[in-house]
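Asks: need coordinates for the following:
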Amino acid sequence: MEGELKNFIKVWIAAILCLSYCHYIVSRLIPKGWLRLISLLPVFYLFISMPLNLHSFHLCALTTFFLVWLGLFKLLLFSFGLGLLSPPPPSVFHFISIACLPIKIKQTSPPKSLLNPRTTQKPKKSVNPIGQLVTKGLPNKSILLAVKALVLGVVICMYEYKSRLHPYVIIVLCCCHVYLGVEIVLFLCAAPARAIFEFELEHQFNEPCLSTSLQDFWG
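Replies: As a prediction, the model looks like this:
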């Protein structure tokens, strides 16, 4: 386990150095377009290959999610002047956070007085009254997160007895493992960004497990 943690630290040091190269050199010296895309190809290769050095499921899954899924696609958009990294943030720490973390900074909307009253407004999304009633009755989010972390720990411990469990029960445990793990990781990623960098972030989710239809689940 000690060697795995060392590999994990090495991978993220290399990722931070790659993103620093993108911020200090690529964004300032290379214009957006195909030339910038070519200059980012070594970074793409490293982001895809570095998670393969990790053998732990949780560390490898998290690193793959942050680097391959988030970082790779955000840098791909960045190479053509699109996405959340365009224009590049002035601070390298902001650049790295936006590139790798599943966060989206809340955009300040113009005041209503400046909007043209003649413009047609988009119809509001239909709100599920049952979901609203259930959400209002929920306890504090921090308490809810602690309960979910406890449930996740129980789910992980139950894997030791999977030889005695029905296959359908194991499938349910895997679904709970993925759902709770993703929700807790997303919360833990957004909390430091709000506290350290004082970002005003958009909500990542609103209790999707309480949705009563696929339309409410996908938003």
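
Asks: C-alpha from now on. contacts and neighbour counts both.
Replies: Noted.

Asks: in this structure, where's the longest helix?
Replies: When the chain is parsed with DSSP state H, its longest helix is helix 167-196.

Asks: that one: what's the following helix or strand?
Replies: The helix or strand immediately downstream of helix 167-196 is helix 214-218, counting by DSSP states H and E.

Asks: let's see this one next, to set against the first:
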Amino acid sequence: MEGDILEVIKYWLEGEITNFIKVWLITYTSITYCYFASKIIPKGKSRLLAFLPIISLFIYLPFTLHSTHLGGTTTFFITWLTNFKLLMFTYNVGPLADPSITTLFHFVAIACLPIKIIEKNNPIDDSIQKGKKSTLHYAIKVLFMAMFLKVYDYTNLIHPRIIMFIYSIHTYLLLEIILVICASLARGLLNVEVEPQFQEPFLSTSLQDFWGRRWNLMVTRILKPSVYIPVLKSSERFLGRSYSQLLAIFATFAVSAAMHELIFYQMGRLKPNWGITLFFLMHGVCLVLEVGAKKVLGVKIQFPGILGRVFTVAFVMGTGFWLFFPQLVRVKAFERGLGEYAAIGAFFKDIAKALNLSTFQTQ
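Replies: You can find the predicted model right below:
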């Protein structure tokens, strides 16, 4: 019995899974080095030089993976989020510089996981409280994910625009589920409460609301101290506060565009055609115009609730259908992702067969 199961596990661990484990073992070891190095190397250029080999390694490691889910997620986690956290930490700012992080275990978890811990001494504000969802809420979203996977069996019978709409919902659900799993892991390992990463983005009333308060907030919380604030402060003396803010917004979207291009290149190994860059730069320009208009016309000037939501969602999805989701199709993200789901299903079927065969033989 044990021999059959071990053969199945051995088969599954070959190749991609083995590489995935190696990548994350190297990642944990590297972050451990950063933790102890920070104890003896002062903040500033010296610490930056000590961290640069690790930051370079984290750019390379995901390229040893080839699957959509494992490779793309690893690029997002360590090449983007962890690297930016380490860069900020070289000057003792950002989430890794939090004085509440007193152990190696906490340092590694905060460095690797896309989470923002809610401090126990600070009250949870209304937006965070409203963002907390029940287990049933996420169970329903998992059910919708399963339904979409079944729909893909009939793509030849469905209009391409409807398929693109399904892709957009699939992407949102997949991201939220992955981040919720990470948050649950952090709660269990660290015994802390973490902020939600999504605040129902389909209810956004403006682009500022969508990108700043509702969509993938871990990225927002990383880009603000690492890009937005430095650009704002460095340009303020030349441009003034208002224009510096607009420049900082655009710079933030430019960096986000570059990181998304890197993620898509990792997933598809295809030369960029800059559709992703155009998508984020377009949204950066539009958000600059929106914020600028609010400054000129008054902060309270905005579309009425329902009209604002319809316009915002239509704009995000419309530009996504035009520029963003075709890039996912181009790198065959959904096609390869479905193959990976099938491989997982085959894995569990093989285990079930091995267990049934072993039970039959013992009888």
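
Asks: TM-score for these two?
Replies: Aligned and superposed, the two chains score 0.79 in TM-score terms (TM-score structural alignment, normalised by the length of the first structure); 195 aligned residues with a Cα RMSD of 2.6 Å.

Asks: what's the matching range in the second structure for the longest helix of the first structure?
Replies: Mapped onto the second structure using TM-score structural alignment, helix 167-196 of the first structure covers residues 160-189.

Asks: show me which residues of that stretch are buried.
Replies: Across stretch 160-189 of the second structure, burial judged by 16 or more other Cα atoms under 10 Å covers 163-174, 176-177, 179-180, 182-184, 186.

Asks: next: stretch 68-88 of the first structure.
Replies: Using 16+ other Cα under 10 Å as the test for burial, stretch 68-88 of the first structure gives 68, 70-81, 84-86, 88.

Asks: now the longest helix of the first structure on the second structure. Mean distance?
Replies: Comparison of helix 167-196 of the first structure with the second structure after fitting gives an average deviation of 1.1 Å (mean Cα distance after the TM-score superposition for the first structure).

Asks: which secondary structure elements does that helix contact?
Replies: Secondary-structure packing of helix 167-196 of the first structure (3 or more Cα pairs under 8 Å, 6 or more residues apart in numbering; DSSP states H and E): helix 141-158.

Asks: repeat the analysis, applying 10 Å as the threshold.
Replies: helix 57-63, helix 92-100, helix 141-158 (3 or more Cα pairs under 10 Å, 6 or more residues apart in numbering; DSSP states H and E).

Asks: so what does Ser79 of the first structure match up with in the second structure?
Replies: When the second structure is aligned by TM-score structural alignment, Ser79 of the first structure is paired with Thr90.

Asks: one more: Trp34 of the first structure?
Replies: Per TM-score structural alignment, Trp34 of the first structure is aligned with Lys45.

Asks: for its match, the count of nearby residues, please.
Replies: Residues near Lys45 of the second structure, counting by other Cα atoms under 10 Å, number 12.

Asks: pretty sure it sits against Thr90.
Replies: Yes. Counting by Cα atoms under 10 Å, Lys45 of the second structure touches Thr90, with 7.5 Å between them.

Asks: ok, now how distant is the residue nearest the centre of the second structure from Ala254 of the second structure?
Replies: Central residue of the second structure (Cα atoms, centre = their mean): Phe76, 5.5 Å from the mean position. Note on Phe76 of the second structure: its distance to Ala254 of the second structure, by Cα to Cα, to the nearest Å, is 16 Å.

Asks: can you check Leu149 of the second structure too?
Replies: 33 Å.
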